[in-house]
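K.L.:
sharing a sequence plus its predicted fold:
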Amino acid sequence: MATEPLLTISAFARAVELAPSTLRYYDEAGLLPPAEVDPRTGYRYYTPELERRASLIRRMRNVGVPVETMRTALAGPPERAAAVLAGFAERAARNAQQTQAVIDEIVSALQGQVPIQDVAVTVDGPELAAGLRKVARAASDHELALRGVLLDVDGGAITPVATDRYWLAHWSIPVAEAQTPDCRAFLPLDGLEDLTSRLEHHDAVTIEFGSGKVTICDETDSMPIPTADDRFPAYRLIVPDTAARSGRVTFDRSALTALLSAGPGDDETPIRFAVGTDRLGVSRLGDTESTRIDAVTSGTSTTMWFPAALLRKALDTMVGSAVSLVYSTSDRAVQLIPVEQNRLGVLMMPSRPEP
């Protein structure tokens, strides 16, 4: 009985127009395993019948489909693949429309053709004050373009966002208006405390966004807010897609905080998270044993690493006792969410310790 010829990874890579390094990655991700691996040399070998699967993967990659979504689409029946990919296409189209609208508005404003539309939203003052204080902890100490908080109005919510490029905090707060045009403004850290002190004394405040200005209005007075050039990154592009998440672990925040406080003071010490079935094992690089923290888990098991300093800051930003860590693929940010206030969230990128 004839068997199909085996192709080396280089030959297969040329045939399917994917780099050998990409094939190795897809093998490790369980997306495109080779037909055979030499146990002595570790060389991967492929058969021509794998070309169709590789072609589908390449085409999905070219339009930005995440690995986890690819895996779901290829593992199930055609109906499931159609539903999953249709959902991705819908989200991609929505993001593209939002991006195009913002770009068109900015270009028009820069060309002096059309001023940015004035927008006014009414929001709960104390909650906005709390959101600004919480997310401001993620603002950069040294990069001027990130030394502040972005106020982002999108649909029916206003979201304060801050980042130092290593982690990001955001808090989405509903506004009274049912339909609101998208707009945003960047507020420097200087003066933010005066703003939050005023906000927390008023049940409802109206925030007016104009061309180059923001004004806070309460029952008796209005207060102009200094803004800075908005060079804040497109943070929405990195917020995890809930449909593509692969797991979630919920644990007691104080238990992990106490564990981190009891260890060495080196803020750069890598901390290992090992998520299993209803358990979370936490250890530092070099530890021979991990400490178990009671947890509730769903989805796939995984292992992640985070710098100790980043974890301390993220946990300090949370509210309440129970927090959830939501994760998807290894190349996507994870999200830390307080169970009792899920409008607040922190994004962190897992890292690998240096060998």
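P.N.:
Looks like it arrived, so ask away.
K.L.:
rest of the way, CA atoms for contacts and neighbours
P.N.:
Will do.
K.L.:
check the offset of the longest strand belonging to the chain from the chain's centre.
P.N.:
Criterion DSSP state E: the longest strand present in the chain is strand 291-299. Distance of strand 291-299 from the chain centroid (C-alpha atoms, centre = their mean, to the nearest Å) equals 21 Å.
K.L.:
who does that strand touch, helix- and strand-wise?
P.N.:
strand 247-252, strand 279-284 (3 or more C-alpha pairs under 8 Å, 6 or more residues apart in numbering; DSSP states H and E).
K.L.:
could I get the ones you listed in a markdown table, plus columns for distance to Leu187 and mean neighbour count?
P.N.:
Converted to a markdown table, the helices and strands packed on strand 291-299 look like this (distance: least, C-alpha to C-alpha, whole Å; neighbours: other C-alpha atoms under 10 Å):
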| stretch | distance to Leu187 | mean neighbour count |
| --- | --- | --- |
| strand 247-252 | 33 | 20 |
| strand 279-284 | 37 | 20 |
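K.L.:
could you pull out the strands in the stretch 201-350 of the chain for me?
P.N.:
204-210, 213-217, 222-225, 247-252, 270-276, 279-284, 291-299, 302-307, 322-327, 334-338, 344-348 (DSSP state E, counting those that start in this stretch).
K.L.:
repeat that for the stretch 1-150 of the chain.
P.N.:
Counting by DSSP E, counting those that start in this stretch, the strands of the stretch 1-150 of the chain are 7-8, 36-37, 44-46, 119-124, 148-154.
K.L.:
give me the angle between the last one and strand 204-210.
P.N.:
Here strand 148-154 runs at 90 degrees with respect to strand 204-210, directions being taken by axes from the mean of the first three to the mean of the last three C-alpha atoms, to 10 degrees.
K.L.:
try this one next to it:
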Amino acid sequence: MSSSEVMSIGSFAQRTGLTASALRFYADSGFLAPARVDAGSGYRFYEQGQVDRAVLLRRLREIGMPLAAVGDVLDADAERAVRLVEEHVRKVLGDAATAQRDAASITASWAGEPPSEPIALSGPVFAAAIEQVLSATTRESEIPVLNGVFFECGPEAVTVTATDRYRSATRTLLPVEQVTVGWSATVHADDLRSVLSGVHRSHRVSVALARNGVRVVLDGAAEQHCRLLAEPFPDHRAMLEALPAVTTRVAVEKVDLLRALEVSSAAEPSLAVRRDGLTLTGDSGVGSPVPALVTGPDLDIRFQLTTLYPAVSTAIGADLLLDLRGAEQPATVRSADHGDLTALVMPIPARSRP
């Protein structure tokens, strides 16, 4: 082996971004043995072919991967290595979210302010409501409040609302027991997602507002803490009140509309609303008739699938009402028999015709 084919530990360290001491540690740990060790001096030498493995080892350690997991990645094929890295990232993010909630709960205990009067709700109903409105949240670094759910808790009802500017979803719940004092706050959507599994398994839950968050108490007195978002929530009520009057109303079975959306697989499905029914047209230009009861003038309206489909799929009950106000006005999707879930969906401009 010629000197041009090997590198001293110092040169190898410079090439890979690892310190000489780290290279000795990884060699002794069995992760990156030197290509040759001089018997007399004990100097370690590395080959060019070891650079990629050393750089990968360094990068895996930089994202906080434990040594045992690093060894698994280094010895895995590409497909398994990708899966192991993704699993590690999910765990890191989960641990960080748990730490954030726990820290908020700890600091809340020092606030010296007792939580508001707890509001008792049905666990399964509360879980379903949160899941339904969470579909209208989004993560935008410039507008963090869009990754929040706005709670309005009064003596007779609890209303939860979310919006991503292109759609909104609102659900109203009845408390198991009435309370005397109300409150409102925007709760971090990621924290609500984290507590959902426990809420699903609880017959009854209670929610209460504290200075630094919302406390969700499950069956068995297990307590979860959800952070608040300080930014003002968009005035969704004013937006709803400013909407023009409904001009065309469509009554349609949820399963029929979902099936048509899924079969078309269009990124921007178009709805042709006529007196005799509804036709959904996909990217291919082929229309799929959907049985519907239509009242009002004919209308052609187009949506992004990513906004329309969640609004339809999370609706309650078998039958839906689509309240349409024109091709460029927000459409309302609501349940025909259970009107407490309301989703507002923005259409997109119709394609220009040649």
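P.N.:
Okay, I see it. Bear in mind the structure is a predicted one, so any value in this text is a computation, not a measurement.
K.L.:
circling back: switch the helices and strands packed on strand 291-299 of structure 1 over to CSV; also include distance to Ala309 of structure 1.
P.N.:
Below are those laid out as CSV (distance: least, C-alpha to C-alpha, whole Å):
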stretch, distance to Ala309 of structure 1
strand 247-252, 18
strand 279-284, 12
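K.L.:
looking at these, which is nearest to Lys134 of structure 1?
P.N.:
Closest of those to Lys134 of structure 1 is strand 247-252, at 19.2 Å (criterion: C-alpha to C-alpha).
K.L.:
which part of structure 2 matches that closest one?
P.N.:
Aligned using TM-score structural alignment, strand 247-252 of structure 1 spans residues 248-253 in structure 2.
K.L.:
average offset of the matching stretch relative to structure 1?
P.N.:
Its matched residues in structure 1 lie on average 1.7 Å from stretch 248-253 of structure 2 after superposition (mean C-alpha distance after the TM-score superposition for structure 1).
K.L.:
and that stretch, how far out from the chain middle?
P.N.:
Its chain's C-alpha centre and that of stretch 248-253 of structure 2 lie 29 Å apart, by C-alpha atoms, centre = their mean.
K.L.:
before we move on, what about stretch 291-301 of structure 1?
P.N.:
Relative to the centre of its chain, stretch 291-301 of structure 1 is centred 21 Å away, using C-alpha atoms, centre = their mean.
K.L.:
in it, what's buried?
P.N.:
293, 295-297, 299, 301 (16 or more other C-alpha atoms under 10 Å).
K.L.:
ditto for stretch 309-318 of structure 2
P.N.:
Buried-residue list, stretch 309-318 of structure 2, by 16+ other C-alpha under 10 Å: 309-312, 314-316.
K.L.:
which of those fall within helices?
P.N.:
Residues of these located in helices (DSSP state H): 309-312.
K.L.:
picking that back up, what does the longest strand of structure 1 contact?
P.N.:
246-252, 255-256, 275-283 (C-alpha atoms under 8 Å, 6 or more residues apart in numbering).
K.L.:
whereabouts in structure 1 does stretch 54-66 of structure 2 align?
P.N.:
Going by TM-score structural alignment: stretch 54-66 of structure 2 matches no residues.
K.L.:
for structure 2, which segments count as helices?
P.N.:
According to DSSP H, the helices that structure 2 contains are 9-16, 20-28, 51-62, 67-74, 78-109, 123-134, 189-200, 236-241, 254-264, 305-313.
K.L.:
so how much does the last one differ from structure 1 once superposed?
P.N.:
I take that to be helix 305-313 of structure 2. Counting by mean C-alpha distance after the TM-score superposition for structure 1, helix 305-313 of structure 2 comes out at 2.4 Å.
K.L.:
ok, Leu344 of structure 2 touching Pro330?
P.N.:
Yes. Under the criterion of C-alpha atoms under 8 Å, Leu344 of structure 2 is in contact with Pro330, at a separation of 6.3 Å.
K.L.:
hang on, the earlier thing: make CSV from the buried residues of stretch 309-318 of structure 2 and add distance to Phe45 of structure 2 to it.
P.N.:
As requested, the buried residues of stretch 309-318 of structure 2 are exported to CSV (distance: C-alpha to C-alpha, whole Å):
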residue, distance to Phe45 of structure 2
Tyr309, 60
Pro310, 59
Ala311, 62
Val312, 64
Thr314, 62
Ala315, 65
Ile316, 68
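K.L.:
buried set for stretch 11-20 of structure 2?
P.N.:
Applying 16+ other C-alpha under 10 Å to stretch 11-20 of structure 2 flags 12-13, 16, 18, 20 as buried.
K.L.:
among those, which one lies nearest to Thr107 of structure 2?
P.N.:
Once C-alpha to C-alpha is applied, the member of the buried residues of stretch 11-20 of structure 2 that ends up nearest Thr107 of structure 2 is Leu18, at 39.2 Å.
K.L.:
any idea how far stretch 116-127 of structure 2 is from the chain center?
P.N.:
For stretch 116-127 of structure 2, the distance to the chain centre is 22 Å (C-alpha atoms, centre = their mean).
K.L.:
do the same with stretch 183-192 of structure 2
P.N.:
14 Å.
K.L.:
average offset between that stretch and structure 1?
P.N.:
With mean C-alpha distance after the TM-score superposition for structure 1, stretch 183-192 of structure 2 averages 2.3 Å from its match.
K.L.:
residue range for that stretch in structure 1?
P.N.:
Going by TM-score structural alignment: stretch 183-192 of structure 2 matches residues 183-192.
K.L.:
got it, and stretch 22-39 of structure 2?
P.N.:
On structure 1, no counterpart of stretch 22-39 of structure 2 exists by TM-score structural alignment.
K.L.:
got it, and stretch 88-107 of structure 2?
P.N.:
Counting by TM-score structural alignment, stretch 88-107 of structure 2 sits on no residues of structure 1.
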